[in-house]
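In: task: produce atomic coordinates for the following.
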Amino acid sequence: MVQTSTELIAGILFLVALVLSAEYIIRKSMRLSEATGFSGTFVGLTVLSIGTSLPELFTNVVASIEILTHDLTPEIGSALAVGTSIGSDTFQQTIVLGIVALLGTVAVSKEFIRRDIPLMIGTSILVLLFALDGTLSRWNGAVLFFGYLIYLYILYQRQREENMKHQVCMDVREVLADVFGIMVGLLFLIISARELLFIAKDIVTTSGIGASFLGVFVVGAASALPELSTALTAVRKKQYGTSVGILIGSNITNPAFVTGLGAMISGYILPNAVIFADMPAKIITGFFVYLFLRNLRLSKKEGFSLIAIYFIYLVLRMRYFPLDVFT
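Out: Next up, the predicted model:
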C-alpha cells in the first residue's frame, strides 16, 4: 500500500513536470515564431500544435524505444502510448474546446471548415482502418508520419507569401537563449516521460487497471493541459484563430506525427478497447465539432454539449471496456 501511494505521488509529480516542460518550450517557441510573421491560425496549426503535443510525442517515442529494449512489454507500452495520444485528442475536442466556448469566443473561417476539420477527422479514420488488424505497423506509421510532413509543407507554401508582413525583429542572443531553453525543456520532457511510463507500468501490473484506460483518461487528459492553457491565453488576447488552430492542429499532429513516429520506431499492438471504443469515440466527437462549427462559430450551449459528450464517453468506456483484451 505504501509503495502504491509512493508511486502515485511520483507519477503525479512526473506528470506535472511533463506538462510544465511542454509549456516552457511553447513559450520559447512562440517567441521564435513571432520573428517569422506567420498568421495566428498557421502558428496554431503548426508551431503550437506540435509544441502542445510534446507530452504525447515524448510518451510515444520513449514508449517505443522501451518496447524495443524490452523494458516495456509491447502490450502495455502500446496501450499507454496510443491511449495517451487518443485521450489527449478526445479531451481537447470536448473538454478544452467546450471550456474555450464557455469562457470566450470560438470563430473559424470557411477555409478552416473545408480543409482542416475534415483532415482531422480523415486522419483519425485512417488510423482506425490501419488498426483494425490489432496493430499499427511500421509501414502504417511511415504513411502517417510522412503524410503529416506533406501537410506541413502545404501549409507553409500557403503562408510563405504573407509571412514577411508581420515579422518581429529579435536579437541573436535572444534567439540563442530561447534555443538553449528549448533544449533544456526537451531534456526534462524525456526524463519525465520515461519515469512516468515506468510508474504507469507498475500501476497497471499491481492494480489491474487497463493500460489504455490509464493512458486515455489520466496521462492523455493531463497531456492536453498545455493545449488548454495556450488556447485560453489566445482567447484572452482575442486571438480566436490561434485558439481553435491549436486544438484542431494538435488533433492532426497527434494521430499523424506523434502516433506515426511511435509506430515507425517499434510498431504497436493494440487492445480491443482502443480499436473499438477510443478510436471511434474520437471520430464521433470530431464529427460533432464539425457539425457545431458549420456556422463558423461555437455557441456556449454547444460548448456545454461537447463537455457532456466527454463524460458520457467516460461512463460508457468504464462500463463496457474497463480492461485491455488483445485478440
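
In: make it CA atoms for all contacts and neighbour counts henceforth
Out: Will do.

In: give the contact list for Pro118.
Out: Taking Cα atoms under 8 Å, 6 or more residues apart in numbering as the criterion, Pro118 is in contact with Tyr290.

In: actually Leu316, not the one I wrote
Out: With contact set as Cα under 8 Å, 6+ apart, Leu316 has no partners.

In: buried sites along the helix or strand hosting it?
Out: Using DSSP states H and E, the element containing Leu316 is helix 300-320. Going by neighbour count (16 or more other Cα atoms under 10 Å), the buried part of helix 300-320 is Lys300, Glu302, Gly303, Phe304, Ser305, Leu306, Ile307, Ile309, Tyr310, Tyr313, Arg317.

In: now swap in stretch 3-15 and tell me
Out: Using 16+ other Cα under 10 Å as the test for burial, stretch 3-15 gives Glu7, Leu8, Gly11, Ile12, Phe14, Leu15.

In: closest one to Gly245 out of those, please.
Out: The closest of the buried residues of stretch 3-15 to Gly245 turns out to be Leu15 (Cα to Cα; 24.8 Å).

In: distance check, that closest one against Ser21.
Out: Distance, Leu15 to Ser21, using Cα to Cα, to the nearest Å: 10 Å.

In: could you do Ile50 as well?
Out: As it turns out, when the distance is counted by Cα to Cα, Ile50 lies 14 Å from Ser21.

In: same thing with Arg160?
Out: Going from Arg160 to Ser21 by Cα to Cα gives 30 Å.

In: after the lengthiest helix in the chain comes which helix or strand?
Out: Looking across the chain with DSSP state H, the single longest helix is helix 172-207. Downstream of helix 172-207, the next assigned helix or strand under DSSP H and E is helix 211-214.

In: what's the helix or strand following that following helix in contact with?
Out: Per DSSP H and E, the first helix or strand lying C-terminal to helix 211-214 is helix 220-223. For helix 220-223, the external contacting residues (Cα under 8 Å, 6+ apart) are 15, 18-19, 53, 55-56, 83-89, 91.

In: go with 7 Å
Out: Taking contacts as Cα atoms under 7 Å, 6 or more residues apart in numbering, the residues outside helix 220-223 that touch it are Val19, Pro55, Glu56, Gly83, Thr84, Ser85, Gly87, Ser88, Phe91.

In: from those, pick the one nearest Asp178.
Out: Minimum distance to Asp178 across the contacts of helix 220-223 is 18.4 Å, recorded for Val19 (Cα to Cα).

In: does the closest one touch Leu228 like I think?
Out: No: applying Cα atoms under 7 Å, one finds Val19 not in contact with Leu228, separated by 11.1 Å.

In: Tyr310 - nearest residue in space that isn't next to it in sequence?
Out: Using Cα to Cα, 6 or more residues apart in numbering and skipping the chain neighbours, the partner closest in space to Tyr310 is Thr94 (5.9 Å).

In: could you also give me the structure for this second sequence? I'd like to compare it with the first:
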Amino acid sequence: MAVAAVALDLLVVAVAVAALWYGGLRFVDSASTLARRLGVSDLVIGLTVVGFGTSLPEFAVTVDAAVVGRADIAVANVVGSNLLNLGLVLGAVALFGSVAASRTLVRRDGGVVVASTVLGGLVCWDLTVTRLEAGGLFLAFLTYLLVVVVRDSGGEAKREAAGGAMLRTALTAVVGLALIVGGANLLVGAAADLARVAGLSEWVIGETVVAFGTSTPEFVASLAAARRGLGDVAAGNLLGSSVFNLLGVLGLAGLVVPLSVAPAAATSLVWLLGLSALAVVLLATGGGLSRGEGVPLVLVAVAKWVVDLV
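Out: Got it, this is the predicted structure:
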C-alpha cells in the first residue's frame, strides 16, 4: 500500500513538473513576444519578463504552500530555487556554451542578487517572516524593478508590428499561467506526502525536489537564450529570477501569511550567499562565464544536494 502511495505521489510530481515546465515556456514565450512588440529591449526582457516569468512556478508553489500551512516548503523552495539557478542552471548553461554578460548586468544586477541574499538571510535569521518584514522585501523588489525598467528602456529595441497575432499570443500566456498555478497546487501536496513517507523533512523536500521542479523553466529559457547567442538574456534571466525569488516571492508569500522558518534555513542561506558571490565574481571575469567557470558552480549545487539528502 505504501509503495502504491509513493508511486502515485511520484506520478503526480511528474505531471506537476511537466505542467510547470510547459506552462512556464508558453508564458515566457508569449510574454516576451508581447514585450518585444512594445519595443522593450532584450536586456529588460531577460531581467523582467523572462526572469520573473520563469519564477512564476516558484511564486505559485511558495504562496500555495504558505496558504495551506506548509511554511517550510514555501521558504525552502525559494532558497533551493536560487541555489539551483545560480549553481546548477547557470553552470550547466555555461557548459553547453559560454555565457556573455555586460558590465551593467554584473555590477548592478549581480550586486542586487548578493544584497537580496543578505537581506533575505537577515529577515529569516530569527526563524520568522512577519508581514512588516515581507513588506520590506517586496518594496525592495518594486524599487529594483523600477530602476531596471527606467534605466534600461532606452529605446534600443524596435517595436514590431502587432497584427492579429496579439490576441492569440495573450491567450497563450493565460493558458501558460493556468498550467503553472495548477501544477503548483499538485506539486505542493505530492511533495508533502513524499516527505512524510520518506522520513525527510519538508524543508529538505522543498529545497530539493520542489525547487528542482519549479526551476525547470529557468533552465530551459536560459539554455535556449544562450544557444541563440543572447548571453545577456540568459544571465539576466537567472539573476532577475533570483532577485524575484528572494524579494518578490518571499515578500508576497509573507504578506499573505506570516511564515515560520526551519532552523535548517540558516545553513542553506550561508551556502546561498557564498554561491551568489562566487557566481557574480565569475561573471565579472572576462565578461561572462566560460565552460571551465561553469564547473565549480555545478559542483557547489550538487554538493549542497548531497549534504541535504545523505
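
In: would you pull the TM-score for this pair?
Out: The TM-score (TM-score structural alignment, normalised by the length of the second structure) is 0.94; 307 aligned residues with a Cα RMSD of 1.5 Å.

In: quick one on the thing from earlier: between the buried residues of helix 300-320 of the first structure, which is nearest Leu32 of the first structure?
Out: For the buried residues of helix 300-320 of the first structure, the minimum distance to Leu32 of the first structure (Cα to Cα) is 32.2 Å, reached by Gly303.

In: what residue of the second structure matches up with that closest one?
Out: Here Gly303 of the first structure is matched to Gly294 in the second structure, going by TM-score structural alignment.

In: what helix or strand does the nearest residue to its match once chain neighbours are set aside sit in?
Out: On the basis of Cα to Cα, 6+ apart, the spatially nearest residue to Gly294 of the second structure that is not a chain neighbour turns out to be Gly91, at 3.8 Å. Element membership for Gly91 of the second structure (DSSP H and E) is helix 90-96.

In: residue range in the first structure corresponding to the helix or strand just after that helix, please.
Out: Past helix 90-96 of the second structure, heading to the C-terminal end, the next element that is a helix or strand (DSSP H and E) is strand 99-100. Alignment of strand 99-100 of the second structure against the first structure: residues 106-107, by TM-score structural alignment.

In: mean distance between the matching stretch and the second structure after superposition?
Out: Stretch 106-107 of the first structure, aligned to the second structure and superposed, deviates on average by 1.6 Å (mean Cα distance after the TM-score superposition for the first structure).

In: contact partners of that stretch?
Out: Tyr240, Gly241, Val244, Leu296, Arg297, Leu298.

In: which residue in the second structure aligns with the third one?
Out: With the correspondence set by TM-score structural alignment, Val244 of the first structure lines up against Ala235 in the second structure.

In: nearest residue to that match other than its sequence neighbours?
Out: Of all residues beyond its chain neighbours, the one nearest Ala235 of the second structure is Ala101 (6.4 Å), with distances taken as Cα to Cα, 6+ apart.

In: list the contacts of that neighbour.
Out: For Ala101 of the second structure, the residues meeting the contact criterion (Cα under 7 Å, 6+ apart) are Gly231, Asp232, Ala235, Leu283, Gly287, Gly288.

In: residue contacts, the last one?
Out: By Cα under 7 Å, 6+ apart, the contact list for Gly288 of the second structure reads Val99, Ala100, Ala101.

In: tell me, how many residues neighbour the first one?
Out: Pointing back at Val99 of the second structure there. Around Val99 of the second structure sit 29 other residues, with neighbours defined as other Cα atoms under 10 Å.

In: measure it to Val28 of the second structure for me?
Out: Counting by Cα to Cα, the gap from Val99 of the second structure to Val28 of the second structure is 20 Å.

In: what do we get in the first structure for Leu38 of the second structure?
Out: For Leu38 of the second structure, the residue aligned by TM-score structural alignment is Thr36.

In: filter the contacts of Ala101 of the second structure to the buried ones?
Out: Buried among these (16+ other Cα under 10 Å): Gly231, Asp232, Ala235, Leu283, Gly288.

In: all the strands of the second structure, residue numbers only.
Out: Secondary structure of the second structure, counting by DSSP state E: strands at 99-100, 128-129, 259-260, 288-289.

In: export those strands as TSV, with columns for distance to Leu171 of the second structure.
Out: Compiled in TSV, the strands of the second structure are given as follows (distance: least, Cα to Cα, whole Å):
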stretch	distance to Leu171 of the second structure
strand 99-100	32
strand 128-129	36
strand 259-260	34
strand 288-289	36
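
In: looking at these, which is nearest to Arg108 of the second structure?
Out: strand 288-289 (14.3 Å).

In: the closest one vs the first structure, average offset?
Out: Comparison of strand 288-289 of the second structure with the first structure after fitting gives an average deviation of 2.0 Å (mean Cα distance after the TM-score superposition for the first structure).

In: in the first structure, what stretch matches stretch 194-203 of the second structure?
Out: Counting by TM-score structural alignment, stretch 194-203 of the second structure pairs with residues 203-212 of the first structure.

In: picking that back up, and of the contacts of stretch 106-107 of the first structure, the nearest to Ala193 of the first structure?
Out: Nearest to Ala193 of the first structure among the contacts of stretch 106-107 of the first structure is Val244, at 26.6 Å by Cα to Cα.

In: just give the number of residues close to Gly83 of the first structure.
Out: Applying other Cα under 10 Å, we find 31 residues neighbouring Gly83 of the first structure.

In: the second structure: which residue goes with that one?
Out: When the structures are aligned by TM-score structural alignment, the residue of the second structure matched to Gly83 of the first structure is Ala76.

In: that match and Gly206 touch, don't they?
Out: Yes: taking contacts as Cα under 7 Å, Ala76 of the second structure lies within contact range of Gly206: 5.0 Å.

In: pull up the overlap in contacts between those two.
Out: Applying Cα under 7 Å, 6+ apart, one finds that no residue jointly contacts Ala76 of the second structure and Gly206.

In: related to what we said a few turns ago, now tabulate the contacts of stretch 106-107 of the first structure in CSV and tack on distance to Leu196 of the first structure.
Out: Written out in CSV, the entries for these read as follows (distance: Cα to Cα, whole Å):
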residue, distance to Leu196 of the first structure
Tyr240, 33
Gly241, 33
Val244, 29
Leu296, 39
Arg297, 38
Leu298, 36
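
In: and the furthest pair within the residues you listed?
Out: Within the contacts of stretch 106-107 of the first structure, two members stand farthest from each other by Cα to Cα: Gly241 and Leu298, at 12.6 Å.
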